[in-house]
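Student: Please find the sequence and the predicted model below.
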Amino acid sequence: MAMVSVIIPTLLGREHLLKRAILSVLNQTFQDFEIIIVKNYKETKLDLEDPRINEVYEARKGVSTARNTGMKISGGKYIAFLDDDDVWLPNKLEEQLKIFKKSPDVGLVYGKYKHMGNGKIIPPKIIEGNVFENLLRDNFIGTSTVIIRKEVFESIGGFDESLYIGEDWDYWLRISEQYIVRGVNSIVSIYSGPTLSSDYKKVFYGLTKFMNKWFPKMNKNAQIKNTLRLLWYSQIYYHYGDIGFTNYAQSHICIRLGTSL
């Protein structure tokens, strides 16, 4: 049985990205892992041969369902997430597993990641411990930097499949409500760029659904900060000429803030 299960969801047409991601796992200094690829196609198979690679077909129901499918069949003591267009640095698993071994109460370990396009390093500072309140203000945890204990999944379940925006943020919040979070103070992953839908209306509704779930637990500052994210998307509609929806969105935001624009 492998120590770490690496979950990679992917789509048809992204095979060149997927291969790059897998190679970054195969090049890890820590080698006791299995790779579970959850894909929405049967047409082609990888041209990589390694007994640790397991390809699983699933009709596309969203990235949360794909990750949950991978976690359900995983055999490792730890579960790590990697998006198909991101890559890991070689010592990622080794450095993060050291933290788990030192701290048995830790449920999640993350690290810094570097944006492939602009070179920005996120987060600038690693936040550790009881990070729930910090996470309510901002999602500073990159999915492809995360590794969790399998028991976390067994305890709180998987990603919320009803969310199509903020599903990763939601999961880290749920984990941090019950577990200690630690981080590696170095870059462990290279991030290719945002994959948010260009359908800004869809993004607005998705963020609204996420906000409906967590807004009551946010303090006032966090409520304002996250509501301003919605305001930003409502302004996008204005520039695209969707004045009607802009007015609706801003009214919705004002209700949240208890104020008027």
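Tutor: Yep, that arrived.

Student: going forward, measure contacts between C-alpha atoms and count neighbours the same way
Tutor: Will do.

Student: which residues in this protein form strands?
Tutor: 4-10, 33-39, 53-57, 78-81, 87-88, 106-115, 121-122, 147-149, 180-191 (DSSP state E).

Student: May I see those strands organised as CSV, with mean neighbour count added?
Tutor: Listed next are the strands of the chain as CSV, based on neighbours: other C-alpha atoms under 10 Å:
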stretch, mean neighbour count
strand 4-10, 25
strand 33-39, 23
strand 53-57, 15
strand 78-81, 24
strand 87-88, 26
strand 106-115, 23
strand 121-122, 16
strand 147-149, 23
strand 180-191, 21
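
Student: And those strands: which comes nearest W172?
Tutor: Nearest to W172, of all these, is strand 106-115, at 8.4 Å by C-alpha to C-alpha.

Student: And the closest one, what does it pack against?
Tutor: Helices and strands touching strand 106-115, by 3 or more C-alpha pairs under 8 Å, 6 or more residues apart in numbering; DSSP states H and E, are helix 92-102, strand 121-122, strand 147-149, strand 180-191.

Student: Including distance to G166, could the strands of the chain go into JSON lines?
Tutor: Below are those laid out as JSON lines (distance: least, C-alpha to C-alpha, whole Å):
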{"stretch": "strand 4-10", "distance to G166": "16"}
{"stretch": "strand 33-39", "distance to G166": "20"}
{"stretch": "strand 53-57", "distance to G166": "24"}
{"stretch": "strand 78-81", "distance to G166": "15"}
{"stretch": "strand 87-88", "distance to G166": "21"}
{"stretch": "strand 106-115", "distance to G166": "17"}
{"stretch": "strand 121-122", "distance to G166": "17"}
{"stretch": "strand 147-149", "distance to G166": "18"}
{"stretch": "strand 180-191", "distance to G166": "17"}
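
Student: Let me know the outermost residue of the chain.
Tutor: S260 (33.6 Å; C-alpha atoms, centre = their mean).

Student: With H252 as the reference, measure out to that residue.
Tutor: Per C-alpha to C-alpha, to the nearest Å, S260 is found 10 Å from H252.

Student: quick one on the thing from earlier: go through the strands of the chain and name the closest to K225.
Tutor: strand 121-122 (18.5 Å).

Student: let's bring in a second model and compare:
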Amino acid sequence: MTAPSVGVVIATRGRPELLRSAVRAALAQDYDGEIEVIVVFDQVPIDALDDIAVPGHRRFLRTIHNERTPGLAGGRNTGILATSAELVAFCDDDDEWLPTKLRRQGEEWEKNPDAVLVSVGITILTEGAEHVRLPPVHTVFADLLESRITEIHPSTFLLRRSSLLGEVGLVDEQLPFSYGEDYDLLLRAARTGPILGVPEPLVVIRWNRVSFFSDRWQGIADGLTYILAKYPEFASTAIGSARLEGQIAFAYAALGDRPTARHWARRTIRHDRSQLRGWAALAISARLVPASFLVAAVNRRGRGL
């Protein structure tokens, strides 16, 4: 049987060299089906990427402009709507797939056809270290309420295009700064079926570069507040609520908004006294430690806020 066609959507802005590595890795997959790579340029001029050789008669490369809401969500949706492939995969413009990534996902999906999304493991590159993170083999909605499960990284997502145009829906373009769009999409996907994970590190995630969100604390606070309000199911889990509230508290503390940070920190601790982000927000608000120090410390261990 012919393997399903895959549309690889790479939304990009201002990373020309890393982008080329991401595109070449997507084109070099040992997958039997047709692969179309769509690079969506967001808020920057289109680069035709003429210097990239496109191997094989089944593989194509298109470069287009983001025609929807500026930002990552609009860029990804532009790519989803532009492809006619059966499956859609995301890859960030600074990440890179190993050659067997799509094939292994397809093999596992054949064994578990009820899955709504398939991910793979990741290797996070930080300054001077590598950290392997493997996803659970089976994830449901309740799991994602309690934990973001960051091992399920957006550069590993593989979904049916029909799901994105139907029951799951497109990436939410109303999310402030597009922050948390991957988590929101996971939650919506898990409402419709299980998420499958291939426990092999088949995507390289580069954290040894500057993130677009590294200092955009207001966007982080607004995005997570939006998600917390969007899903009333968070009220059913103190641990899940505290996790988001702690991240919001931390962001406001980093902004220097001490009253708001303390408000969210109190909510965090009330729900879960073991949630360290709430205590960290209080420490930052009391000027005992800078937010940048704590962020750098967790990033070195391959973890995020």
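Tutor: In hand now; what should we look at? Bear in mind the structure is a predicted one, so any value in this text is a computation, not a measurement.

Student: Let me see the TM-score of these two.
Tutor: TM-score for the superposed chains, counting by TM-score structural alignment, normalised by the length of the first structure: 0.87, backed by 252 aligned residues with a C-alpha RMSD of 2.4 Å.

Student: on that earlier part again, okay if I get the helices and strands packed on strand 106-115 of the first structure as TSV plus distance to Y113 of the first structure?
Tutor: Formatted as TSV, these follow (distance: least, C-alpha to C-alpha, whole Å):
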stretch	distance to Y113 of the first structure
helix 92-102	11
strand 121-122	5
strand 147-149	14
strand 180-191	5
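
Student: List just the one of these that sits closest to I165 of the first structure.
Tutor: Closest among these, using C-alpha to C-alpha: strand 180-191, at 17.8 Å.

Student: Where in the second structure does the closest one fall?
Tutor: Using TM-score structural alignment, strand 180-191 of the first structure lines up with residues 194-205 of the second structure.

Student: Please state the offset of that stretch from the chain centre?
Tutor: 13 Å (C-alpha atoms, centre = their mean, to the nearest Å).

Student: who's in contact with it?
Tutor: 94-101, 104-105, 108-109, 112, 114-125, 132-141, 152, 155-156, 189 (C-alpha atoms under 8 Å, 6 or more residues apart in numbering).

Student: how much space is there between the residue most central in space within the second structure and D215 of the second structure?
Tutor: In the second structure, the centroid-proximal residue (C-alpha atoms, centre = their mean) is P154; its distance is 3.2 Å. The gap separating P154 of the second structure from D215 of the second structure is 21 Å, by C-alpha to C-alpha.

Student: Could you name the helices and strands sitting against the helix ranked longest in the second structure?
Tutor: Of all segments of type helix in the second structure, defined using DSSP state H, the longest is helix 238-255. Applying 3+ C-alpha pairs under 8 Å, 6+ apart, we find helix 238-255 of the second structure packed against helix 141-146, helix 217-230, helix 258-271, helix 276-285, helix 291-300.

Student: The third one - contacts with which helices or strands?
Tutor: Using 3+ C-alpha pairs under 8 Å, 6+ apart as the contact criterion, the elements in contact with helix 258-271 of the second structure are helix 238-255, helix 276-285.

Student: now it, how far from the chain's geometric center?
Tutor: Relative to its chain's centre, helix 258-271 of the second structure lies at 26 Å (C-alpha atoms, centre = their mean).

Student: Which positions in that helix come out as buried?
Tutor: Neighbour-count burial for helix 258-271 of the second structure flags R258, T260, A261, R262, W264, A265, R266, R267, T268, I269, H271 (criterion: 16 or more other C-alpha atoms under 10 Å).

Student: ditto for the first one
Tutor: Of the residues in helix 141-146 of the second structure, those scored as buried under the neighbour-count criterion (16+ other C-alpha under 10 Å) are F141, A142, L144, L145, E146.

Student: Which residue numbers in the first structure does it align to?
Tutor: Under TM-score structural alignment, helix 141-146 of the second structure corresponds to residues 132-137 of the first structure.

Student: how far apart are the matching stretch and its match in the second structure?
Tutor: Compared with the second structure after fitting, stretch 132-137 of the first structure has a mean deviation of 1.3 Å; criterion: mean C-alpha distance after the TM-score superposition for the first structure.

Student: In contact with the aligned partner of M211 of the first structure in the second structure, which residues?
Tutor: In the second structure, M211 of the first structure lines up with L228, judged by TM-score structural alignment. For L228 of the second structure, the contacting residues are F234, S241, L244, by C-alpha under 8 Å, 6+ apart.

Student: Not including adjacent chain positions, what is the nearest residue to the first one?
Tutor: Computed as C-alpha to C-alpha, 6 or more residues apart in numbering, the closest residue to F234 of the second structure that is not its neighbour in sequence is S241, at 5.6 Å.

Student: counterpart of that neighbour in the first structure?
Tutor: Matched across to the first structure, S241 of the second structure falls on Q223, judged by TM-score structural alignment.

Student: likewise D114 of the second structure?
Tutor: By TM-score structural alignment, D114 of the second structure lines up with D105.

Student: That match: neighbouring residues, count only.
Tutor: Neighbourhood size, D105 of the first structure [other C-alpha atoms under 10 Å]: 11.

Student: same deal with E108 of the second structure?
Tutor: By other C-alpha under 10 Å, 17 other residues sit near E108 of the second structure.

Student: what sits against it?
Tutor: The neighbours of E108 of the second structure, taking C-alpha under 8 Å, 6+ apart as the test, are V198.

Student: and the gap between the match of M211 of the first structure and S236 of the second structure?
Tutor: L228 of the second structure is 12 Å from S236 of the second structure, where distance means C-alpha to C-alpha.

Student: swap in A25 of the second structure?
Tutor: 41 Å.

Student: More neighbours: which of those two?
Tutor: Taking other C-alpha under 10 Å, A25 of the second structure and S236 do not tie; A25 has more neighbours (17 against 12).

Student: Alignment lookup: the more buried one to the first structure.
Tutor: Using TM-score structural alignment, A25 of the second structure lines up with S24 in the first structure.

Student: How about R300 of the second structure?
Tutor: Under the alignment (TM-score structural alignment), R300 of the second structure pairs with no residue of the first structure.

Student: From what I see, R300 of the second structure and E130 are in contact.
Tutor: No - R300 of the second structure lies out of contact with E130 (C-alpha atoms under 8 Å); the separation is 9.4 Å.

Student: K61 of the first structure pairs with which position in the second structure?
Tutor: Correspondence of K61 of the first structure to the second structure, assessed by TM-score structural alignment: P70.
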